[in-house]
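S.K.: turn this into a model:
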Amino acid sequence: MEGLLKKTTGLMGLAVCESPHEEPDVKNLEDQLQGGQIEEVILQAENELSLVRKMIQWKPWEPLVEESPANQWKWPI
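M.R.: Down below sits the predicted model:
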């Protein structure tokens, strides 16, 4: 399978990544990751990196500026 390049991911809006990894056998890499196609794994990693950058700005670990309403986290509403 080495040297075989994908022509499509089969997923609308998700293009084939031309250089997903240094490993020549991308199918083997996808099987090892068990996360779908390599393009999906790359997209998920980019989304997680974006979230990390937002969390750094939002600082959710810091105390609230105001106290939350008494039953805000009570379930069911």
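S.K.: going forward, measure contacts between C-alpha atoms and count neighbours the same way
M.R.: OK.
S.K.: what sits up against the lengthiest helix in the chain?
M.R.: Using DSSP state H, we find that the single longest helix of the chain is helix 38-58. Applying C-alpha atoms under 8 Å, 6 or more residues apart in numbering, the external contacts of helix 38-58 come out as 9, 14-17, 20, 26, 29-30, 35.
S.K.: now the helices for the protein?
M.R.: Using DSSP H, helices in the chain cover 26-33, 38-58.
S.K.: quick check: which of these is buried the most?
M.R.: Burial of the helices of the chain is given as mean neighbour count (mean count of other C-alpha atoms under 10 Å); helix 26-33 ranks first at a mean of 15.
S.K.: one more, so I can put them side by side:
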Amino acid sequence: MAGVLKKTTGLVGLAVCETPREETDLQKLEDKLQAGQLEEVILQAENELSLARKMLTWKPWEPLVEEPPANQWKWPL
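M.R.: Got it, this is the predicted structure:
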């Protein structure tokens, strides 16, 4: 890639990714994904990977240690 094609994402706290993918037409890729800017997609993927790693520790698929209170999910409280 010849360099960064955009100077800013226009989003506070989200810097331009200098090498998001080995493709010359990043705008075409963003249009194809229809999920926002590539920087947003990368950030979301990193967050999902972080959550997946935490879930390995939490093991939410295992049974509860103790039963929840009878009206725990009753609305309104």
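S.K.: need the contacts of helix 38-58 of structure 1 in TSV (columns: distance to residue 49 of structure 1).
M.R.: Shown next, in TSV, are these (distance: C-alpha to C-alpha, whole Å):
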residue	distance to residue 49 of structure 1
9	22
14	18
15	20
16	20
17	18
20	17
26	22
29	21
30	20
35	17
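S.K.: quick one: which of those has the most company?
M.R.: Counting neighbours by other C-alpha atoms under 10 Å, the top entry in the contacts of helix 38-58 of structure 1 is residue 26, with 21 neighbours.
S.K.: any idea how far that one lies from residue 17 of structure 1?
M.R.: From residue 26 of structure 1 across to residue 17 of structure 1, the span is 11 Å (C-alpha to C-alpha, to the nearest Å).
S.K.: and for residue 35 of structure 1?
M.R.: Residue 35 of structure 1 is 15 Å from residue 17 of structure 1, where distance means C-alpha to C-alpha.
S.K.: got it, and residue 69 of structure 1?
M.R.: From residue 69 of structure 1 to residue 17 of structure 1 the distance is 47 Å (C-alpha to C-alpha).
S.K.: can you check residue 48 of structure 1 too?
M.R.: Taking C-alpha to C-alpha, one finds residue 48 of structure 1 at 18 Å from residue 17 of structure 1.
S.K.: picking up where we left off before, mean deviation, the longest helix of structure 1 versus structure 2?
M.R.: Compared with structure 2 after the fit, helix 38-58 of structure 1 shows a mean deviation of 0.3 Å (mean C-alpha distance after the TM-score superposition for structure 1).
S.K.: angle of that helix against helix 26-33?
M.R.: 50 degrees (axes from the mean of the first three to the mean of the last three C-alpha atoms, to 10 degrees).
S.K.: just want the most central residue of structure 1.
M.R.: In structure 1, the C-alpha nearest the mean C-alpha coordinate belongs to residue 44, at 1.6 Å (C-alpha atoms, centre = their mean).
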